[in-house]
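Q: Could you work out the structure for the sequence below:
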Amino acid sequence: METPNLPAIRALRPAWNEGRIVGQKRPLKPKHVWAIRVRLELAGNHRDLALFNLAIDSKLRGCDLVKMKVVDVMASGLIKERASVLQSKTQKPVRFEISDGIRASLARWMREPLMVGSEYLWPGRFHERLHISTRQ
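A: Model prediction:
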């Protein structure tokens, strides 16, 4: 018995990615990085400025950045010149240099009242969360 060739049935709904830009985002250009830094400085947002500066210069993954502890960047009351973090994905240590600008922004963040007695460098806003999430 022969089956007739029927036309293919197509869904009438549009594709999920129609009109969207998908794939990897382009890297930030230096002028965009400086524009973000200036806006964060003008807003007086010490946490976000320190987080952004450390993220750009350390090139750590977001999950490793939010899990950083105060002892990773601070020793005997001073910000270290170099820090070492164990990556959660590869379990390999990553060493990076902390420049003067980052040390200044981290020092301003450490003086904030929210940081008193905090174990994590980026503490969460709620008591059940020890550190901020990658989506916050």
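Q: CA only for contacts and neighbour counts going forward, please
A: Will do.
Q: neighbours around the residue nearest to V116 when sequence neighbours are not counted, how many?
A: Leaving aside its chain neighbours, V116 sits nearest to M110 (7.8 Å; criterion: Cα to Cα, 6 or more residues apart in numbering). Look at M110: counted by other Cα atoms under 10 Å, it has 22 neighbours.
Q: Sequence B follows; please return its structure for comparison with A:
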Amino acid sequence: MGHSVMDPALHELRPWNEGRLVGTKRALKQQQVWAIRFWLDQHRRLRDRALFDLAIDSKLRGRDVVRVRSGGLASGGRVRDRALIVQQKTKRPVQFELMDTARKIIRAWLERRGGTLNDFVFPSRNNYMAHMSTRQYARLVREWVIGIGLPPQGYGTHSLRRTKASIIYKATGDLRAVQILLGHTKIDSTVRYFGVDVEDALELAERTEV
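A: Predicted coordinates for the structure are as follows:
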């Protein structure tokens, strides 16, 4: 129910984002990625390890990660080196690589999960034929982050999407390559995504000798 502008309670309502850290979520650093992998392995969370590795390598949005089907990753009893997924937001296909570590974990999970190539890789808790919800995915990411001692306010599912792309950008400064990997339709989106500023530009210039 709403409030009248004359209601005393209106002036007592707290802003929805008071005390919360909103906006862009931080990318994970390389050592944090391995810390989460170690934590998941230690707790024998095979599904979560496969979900984490897929999210890192694919650089997909959360809504796309949870909708991946087994046939999108595996064929002929092996996990593909590269996969192609149509993004929900843009309706455009994006290709991504799966590193050896991720392929091994995903294969182990698919063997454990069973089912057909048309089944979702990560099923829902309530309906095994449906995919995991984005809310459940977000809760899992929160658990992982807390598990290695990071503040959960600064991280989310988008942190996983940003992680590998951020590492690639820091190493190469190649925005065009990162744009392709993220499936952005415009380079402007990639610029805003990484918050490219004067400091970044100067660092790149200092590394370039003519």
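Q: follow-up on the earlier one: quick one: the residue nearest to V116 of structure 1 from Y120 of structure 1, how far?
A: Using Cα to Cα, to the nearest Å, we find M110 of structure 1 at a distance of 11 Å from Y120 of structure 1.
Q: How about the residue most central in space within structure 1: what's its closest non-neighbour residue?
A: Closest residue to the average C-alpha location of structure 1: G62 at 4.0 Å, with Cα atoms, centre = their mean. Spatial nearest neighbour of G62 of structure 1, chain neighbours left out: T134 (5.9 Å); criterion: Cα to Cα, 6+ apart.
Q: so what's the counterpart of that neighbour in structure 2 up against?
A: In structure 2, T134 of structure 1 lines up with T134, judged by TM-score structural alignment. If you count contacts by Cα atoms under 8 Å, 6 or more residues apart in numbering, T134 of structure 2 has them with 62-63, 66.
Q: at 10 Å what do you get?
A: Taking Cα atoms under 10 Å, 6 or more residues apart in numbering, we find T134 of structure 2 in contact with 61-67, 140, 157.
Q: Same check on V33 of structure 2?
A: Taking Cα under 10 Å, 6+ apart, one finds 27, 39, 52-53, 56, 145, 148, 160, 163-164 in contact with V33 of structure 2.
Q: that's a helix at it, yeah?
A: Yes. Secondary structure of V33 of structure 2 (DSSP: H, G, I helix; E, B strand; the rest coil): part of a helix.
Q: picking that back up, quick one: which of the contacts of V33 of structure 2 is nearest to M99 of structure 2?
A: Nearest to M99 of structure 2, judged by Cα to Cα, of the contacts of V33 of structure 2 is D53 at 8.9 Å.
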